[in-house]
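Visitor: 3D, please:
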Amino acid sequence: MLFTDRADAGRRLAVRLEHLRDDDVVVLGLPRGGVPVAAEVAAALDAPLDVILVRKLGLPFRSELAMGAVGEGDVLVLDEDLVRRAHVGDRELAEIERRAREEIERRAESFRRGRTRTPVTGRTAVLVDDGIATGATAVAACRVARAQGAAHVVLAAPVCAPDVASWLAEEVDELVCLEAPEHFRAVGQAYADFHQVPDDVVVDLVSRRVP
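Guide: Below you'll find the predicted structure:
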């Protein structure tokens, strides 16, 4: 067991991110589990905290395979080559995107309670999750942050599957991962306490560091 809980992991991750203290940083937690980790990082860097909301766009016949992602601010990141090879039509793609955006809007209201999204344009966006298994959601979030105007994108997690680390490093300006266990099976194996994070905890943590 590597970490006591998400707060412990966040404090230890913050030490590795201390060099960013003098940058214009926005810390973005991936809901839900990434937010308690991100909250510790934001506190240590004296930076604002927000969630980054993304939804992967799965292929119609293989929903687990992402052909792109959507994010707030009308951001659309699309693997056009995959869409073409999978013969996904414009109408079908539009419907998948519509459902994804509806879910993002629902989650934005749930987590922010009417507050506007913290802008990242021209800033250092530090994206934090409690762990990275396949890397698909993390990559989507990084691409969305970049599309939203972030000047520098940092992806940080306490634990990461070793076989995805090199792929992730190509997507970001900086990758910070404390542990990459050789026999990685799941993110939860790195924590003594890995209970589910309720929505109200996410809301409370983010509201404490509203800029």
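
Visitor: contacts and neighbour counts: CA atoms only from here.
Guide: OK.

Visitor: What strand or helix carries residue 44?
Guide: helix 34-45 (DSSP states H and E).

Visitor: Identify all contacting residues around that helix.
Guide: Identification of contacts with helix 34-45 by CA atoms under 8 Å, 6 or more residues apart in numbering yields 6-11, 13-14, 17-18, 20-21, 26-29, 48-49, 51, 127-131, 202, 205-206, 209.

Visitor: In strands, which of the residues you listed fall?
Guide: Mapping the contacts of helix 34-45 onto strands (DSSP state E) picks out 26-29, 49, 51, 127-128.

Visitor: Nearest to residue 99 among the residues you listed?
Guide: Distance to residue 99 across the ones in strands among the contacts of helix 34-45 (CA to CA) is lowest for residue 51, with 19.7 Å.

Visitor: Return the residues in contact with that closest one.
Guide: Counting by CA under 8 Å, 6+ apart, residue 51 makes contact with 28-31, 35, 111, 206.

Visitor: Now the buried members of the contacts of helix 34-45.
Guide: Burial by neighbour count, 16 or more other CA atoms under 10 Å: within the contacts of helix 34-45 this picks out 6-11, 13-14, 17, 26-29, 48-49, 51, 127-131, 202, 205-206, 209.

Visitor: Another for comparison:
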Amino acid sequence: MFTDRRDAGRLLAELVADLNLADPVVYALPRGGVPVALEVARRLHAPLDLILVRKLGAPGFPEVAMGAVVDGKNAQTIVNEDVFAETGADAAGLGRARRRELAEIERRRAVYLGDRARVSPAGRVVVIVDDGLATGATAKAALAAVKRQGAARTVLAVPVAPDDVVDEMRRLADDVVVVQIPEQFWAIGQFYVDFHQLSDDETVTLLREAWAGP
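Guide: Below is the predicted model:
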């Protein structure tokens, strides 16, 4: 069990540091990935930025990811075809979910980043961090986004994930770093003592801490 996300981040950071990455940039998936990524970025002495990506919840089952959408000039959508088919979703439902989540992405961009200059992944070693993987939908979208923007090497780093999802991610990222790959996995939160949903205010405070430097 991790005490909280920052505890998980410190453990994860040591494993990522073992990769001896050259001049990396760390991207958090907000909100839950921010406290984890802060610890990774601090350990690597790397800049911290965000990838604004949102899960597309299945109709009637919002906690089930039928895909994800990530921000950008041409917002990229990744569809989990198996889940999409099993939940009976259609193109119209997917489109509604995409528009709704893109609106939330724009809201988060304004609140979390304001007019702050973004760190480009082009030609960089990119470390994408979240607080765990369940279906992996948001991580897939994030990886696709940074590859499209020219990342030279991609590292996906999370405290916990099921083995089948880790295997899938290893086909998408150059490196996958995971602290725990449990045999029995129901939800990310089962591996944390404190897994509260972060507020916008908490997220902004953590980002300011990271951007303030050591």
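
Visitor: quick revisit: starting at the chain centroid, how far to the helix holding residue 44 of the first structure?
Guide: Centre-to-centre, helix 34-45 of the first structure and its host chain are 13 Å apart (CA atoms, centre = their mean, to the nearest Å).

Visitor: Next, the angle strand 25-29 makes with it.
Guide: With axes from the mean of the first three to the mean of the last three CA atoms, to 10 degrees defining the directions, helix 34-45 of the first structure sits at 160 degrees from strand 25-29.

Visitor: so helix 34-45 of the first structure matches what in the second structure?
Guide: The counterpart of helix 34-45 of the first structure in the second structure, using TM-score structural alignment, spans residues 33-44.

Visitor: Buried residues of the matching stretch, list them for me.
Guide: Residues of stretch 33-44 of the second structure classed as buried by neighbour count (16+ other CA under 10 Å): 33-44.

Visitor: now stretch 78-98 of the second structure
Guide: For stretch 78-98 of the second structure, using 16+ other CA under 10 Å, the buried residues are 78-80, 83-84, 89, 94, 97-98.

Visitor: can you check stretch 51-65 of the first structure too?
Guide: By neighbour count with 16+ other CA under 10 Å, stretch 51-65 of the first structure contains the buried residues 51-59.

Visitor: first vs last residue of that stretch, how far apart are they?
Guide: Using CA to CA, to the nearest Å, one end of stretch 51-65 of the first structure lies 24 Å from the other.

Visitor: List the contacts of the most centrally placed residue in the second structure.
Guide: Nearest to the mean C-alpha position of the second structure, counting by CA atoms, centre = their mean, stands residue 29 at 3.3 Å. Contacts for residue 29 of the second structure (CA under 8 Å, 6+ apart) come out as 50-53, 128-130.

Visitor: pull the longest helix from the second structure.
Guide: Of all the elements of type helix in the second structure, the one with the most residues (DSSP state H) is helix 91-108.

Visitor: So which elements touch that one?
Guide: Applying 3 or more CA pairs under 8 Å, 6 or more residues apart in numbering; DSSP states H and E, we find helix 91-108 of the second structure packed against strand 53-58, strand 61-70.
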